[in-house]
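Asks: Here you go, sequence then predicted model.
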Amino acid sequence: MPSNAPPPGADDPLDLHGVVPPTVTAFHADESLDAETTAAHARFVVDRGAHGVFPLGTNGEFALLTAEERARVVGAVADEVSEVPVIAGVGAPSTHETVEHARRAADAGTDGLVVVTPFYYPLDDAGAVEHYRRVAGSVDLPVYVYHIPSKTGNHLSLDAMRDIAAIDGVAGLKDSSKDVPWLGQAVADCEGLTFLSGSDSLLVPGLDLGCSGVISAVANAFPELVVDLYEAYDAGDEHRARALQREVYAVRRALKRGPYMAGVKAALSLRGFDAGPLRSPLRGMDDADRNDLESDLRDRDLL
């Protein structure tokens, strides 16, 4: 458990804290699912200090997978990782489909569920609260709300978040809104929940606000860096933690070069871990971007 970093919420049976990478989904060259390498990536981050793993998040390309593939990913990761919590993404546009994904993930052995707000169709407060009530009531696993309005088009109001926090089975929130005042108020209003900062731009600021952990895309490729940041913060070494946050800023900028989300798999391949291509219509880096990324990472002694 943390020493100086914020503790997880009292309503969180998994006591999530520290660094929880949103692990990648690996594909073969023909873009078919590579479940073995997907599980190996979860092992890669855990062996380098991660405190949990989150398959089927945004970095896991969950929206591009079939229901059967999603269940295979969860099963492969849950079979591989037992020493830290596995929290699996199960979100979908409809409540019905989300419940089906939740039940499949529970059957596959996950420890908890990450439920992104429904997307595409606009959602009011009553619809959001009822969605989480039905999902949390469908399985006997802790549910973590995933708030990323830039991708879903649905921003949770603080009133809705308070009502969702009161639902039995809701254990925490992963906030990727980058709305610091919103997050600060949610932390203050929902004391029993575990809060996880969902942006590499707000790792230390998120901990300052009361988040017990960080869900970091940078940690998919360089878990050691983000684990060092968290451990420095937890040890009370604020100066080192903030210096490492500046390093994360630089790595984040390097990884954002080229097509959307291409940087993490490119950086992993530069480290000798081949997770294959992204699934279409996402695409990887061209040679020029990859060479520039390699140069940036070598300049920072990360390769």
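Replies: That came in fine, so what should we check first? Numbering: from 1, shown residues only.

Asks: use CA for all of it now, contacts and neighbours both
Replies: OK.

Asks: what's around the residue nearest to residue 170 when sequence neighbours are not counted, how many residues?
Replies: Excluding the flanking residues, the one nearest residue 170 by CA to CA, 6 or more residues apart in numbering is residue 143, at 4.7 Å. By other CA atoms under 10 Å, 29 other residues sit near residue 143.

Asks: Helix, strand or coil: sort out the closest residue to residue 112 other than its chain neighbours for me.
Replies: Closest residue to residue 112 apart from its sequence neighbours, by CA to CA, 6+ apart: residue 87 at 4.4 Å. In three-state terms, and counting by DSSP: H, G, I helix; E, B strand; the rest coil, residue 87 is strand.

Asks: you'd agree the residue nearest to residue 170 is up against residue 171?
Replies: Yes - at 5.5 Å, residue 143 counts as touching residue 171 under the criterion of CA atoms under 8 Å.

Asks: Show me what counts as buried in whichever strand or helix holds residue 243.
Replies: Secondary structure from DSSP states H and E places residue 243 in helix 238-255. With burial defined by 16 or more other CA atoms under 10 Å, the residues of helix 238-255 counted as buried are 240-242, 244-245, 248-249, 251-252, 254-255.

Asks: Show me which of those is closest to residue 60.
Replies: Relative to residue 60, the closest of the buried residues of helix 238-255 is residue 255; by CA to CA it sits at 15.7 Å.

Asks: count of neighbours near residue 216?
Replies: Residues lying near residue 216 (other CA under 10 Å) number 27.

Asks: another structure for you, compare them:
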Amino acid sequence: MAEVIGSMSALITPFLNGKIDFVTYEKLIRRQIQYGMDAVVPVGTTGESATLSHDEHKECIEAAVQICKNSGVKVLAGAGSNSTKEAIDLSQFAQKMGADAILSVTPYYNKPSQEGLFEHYKAVAQSVDIPVMLYNVPGRTGISIEIETITRLAEIKNIYAIKEASGSMERTISIATSVPNIKILSGEDAINYPILAAGGVGVISVTGNLLPRLIAKLTKSAMSGEDKESRQINQTLYPINHTLFVESNPIPIKAAMFIAGLIPSLEYRLPLLKPNEGNYRLIEKIIKLYEVEL
């Protein structure tokens, strides 16, 4: 069972006239392949999964798998839901399409107990044979997977990792110390380097949509123990990492991609809107500090 680790981008979902722009989607994924990313992550938070239809969600997974086929770049398919039944359906579809692993966010809105979280993830993991990565992002979902629950989940054979997007280094170190048999990947660009330095085995990056080569280089150097180089890259990336979260993700990253000429139309699904004028100008200013390869 090949586990998916290393440098990954949480892909945006480009829209054109209200529909998914699959022509641009393919170009963006091929760009990820070209600039050295280890994997792509379709239909996560950054991919606006919350406002895609069930069919659109599946179409994005299928497209990513087909585009990455024979490239050496893996697909970690976003397949989470606040409905266990729906999460199982998406996970099984991802496996059927040939995804390498699934990323499963904690159920949002309904705020289950820790036992509910355990049973949810157990049911999802047992419904597929491919690896499962937990996704902890309490700022989005209103619930956090406690260390004790992670410990129990790590005993399920195909639950291999957690995307930690709580923003807490203390929690990250606590997981690494308490649950050594679960791999940790950074879900917060601002602390990619500290998490990697603390034993993380990869990043799932928003910034990677815009600057895949730099994110791949940061991850590789940090995981190889080249601390001086990875620290320097981390410092270089800080202004853009910070700016891409001045409004709710993926509002700034899609604006950045549009400004850089990587997507032809700046479209979101309601209730998300374009960034306000001041933030749009800030994004324009910060992008000028970087060489964005097309």
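Replies: Perfect, thanks for sending it. Quick caveat, the model's predicted, so the values are computed rather than measured.

Asks: Map residue 146 of structure 1 onto structure 2.
Replies: Aligned counterpart of residue 146 of structure 1 in structure 2: residue 135 (TM-score structural alignment).

Asks: Oh, that last question was meant for residue 47 of structure 1, not what I typed.
Replies: Residue 47 of structure 1 maps onto residue 34 in structure 2, by TM-score structural alignment.

Asks: Distance check, its match against residue 216 of structure 2.
Replies: Noted for residue 34 of structure 2: a distance of 11 Å to residue 216 of structure 2, by CA to CA, to the nearest Å.

Asks: which one of those two has more residues nearby?
Replies: The neighbour comparison of residue 34 of structure 2 against residue 216 (other CA under 10 Å) goes to residue 216, with 24 against 13.

Asks: Return the residue of structure 1 aligned against the more buried one.
Replies: Taking TM-score structural alignment, the alignment pairs residue 216 of structure 2 with residue 227 from structure 1.

Asks: three-state assignment of its match?
Replies: The three-state label given to residue 227 of structure 1 by three-state DSSP is helix.

Asks: okay, stretch 104-121 of structure 1 sits on what stretch of structure 2?
Replies: Using TM-score structural alignment, stretch 104-121 of structure 1 lines up with residues 93-110 of structure 2.

Asks: Can you give me the buried ones in the matching stretch?
Replies: By 16+ other CA under 10 Å, the buried positions in stretch 93-110 of structure 2 come out as 93-95, 97-108.

Asks: Which of these fall within helices?
Replies: Judged by DSSP state H, the subset of those located in helices is 93-95, 97.

Asks: Between which two of the buried residues of stretch 93-110 of structure 2 is the distance greatest?
Replies: 98 and 108 (26.5 Å).

Asks: From residue 239 of structure 2, how far off is the nearest residue to residue 99 of structure 2 once chain neighbours are set aside?
Replies: Closest residue to residue 99 of structure 2 apart from its sequence neighbours, by CA to CA, 6+ apart: residue 75 at 5.3 Å. Shown here: residue 75 of structure 2 relative to residue 239 of structure 2, a distance of 28 Å by CA to CA.

Asks: same question, residue 285 of structure 2
Replies: Per CA to CA, residue 285 of structure 2 is found 10 Å from residue 239 of structure 2.

Asks: And for residue 22 of structure 2?
Replies: Distance, residue 22 of structure 2 to residue 239 of structure 2, by CA to CA: 30 Å.

Asks: circling back: which position in structure 1 pairs with the residue nearest to residue 99 of structure 2?
Replies: If you follow residue 75 of structure 2 across to structure 1 using TM-score structural alignment, you land on residue 86.

Asks: Quick one: residues contacting its match.
Replies: Counting by CA atoms under 8 Å, 6 or more residues apart in numbering, residue 86 of structure 1 touches 52-55, 77-78, 110-112.

Asks: how does it look with 6 Å?
Replies: The contact partners of residue 86 of structure 1, taken as CA atoms under 6 Å, 6 or more residues apart in numbering, are 52-54, 110-111.

Asks: Let me know the closest of those to residue 277 of structure 1.
Replies: Proximity of the contacts of residue 86 of structure 1 to residue 277 of structure 1 (CA to CA) peaks at residue 54, which lies at 19.6 Å.

Asks: coming back round to it: just the contacts of residue 86 of structure 1 now: which is nearest residue 285 of structure 1?
Replies: Sorting the contacts of residue 86 of structure 1 by distance to residue 285 of structure 1 puts residue 54 at the head of the list, at 24.1 Å, by CA to CA.

Asks: Report how many residues lie close to the residue nearest to the closest one when sequence neighbours are not counted.
Replies: Of all residues not flanking residue 54 of structure 1 in the chain, residue 22 sits nearest, at 4.5 Å (CA to CA, 6+ apart). Burial of residue 22 of structure 1 is recorded as 28 neighbouring residues (other CA under 10 Å).

Asks: Whichever residue in structure 2 pairs up with residue 22 of structure 1 and residue 49 of structure 2: what is the separation?
Replies: Aligned by TM-score structural alignment, residue 22 of structure 1 pairs with residue 10 of structure 2. Applying CA to CA, the value for residue 10 of structure 2 to residue 49 of structure 2 is 11 Å.

Asks: Fine by me, thanks again.
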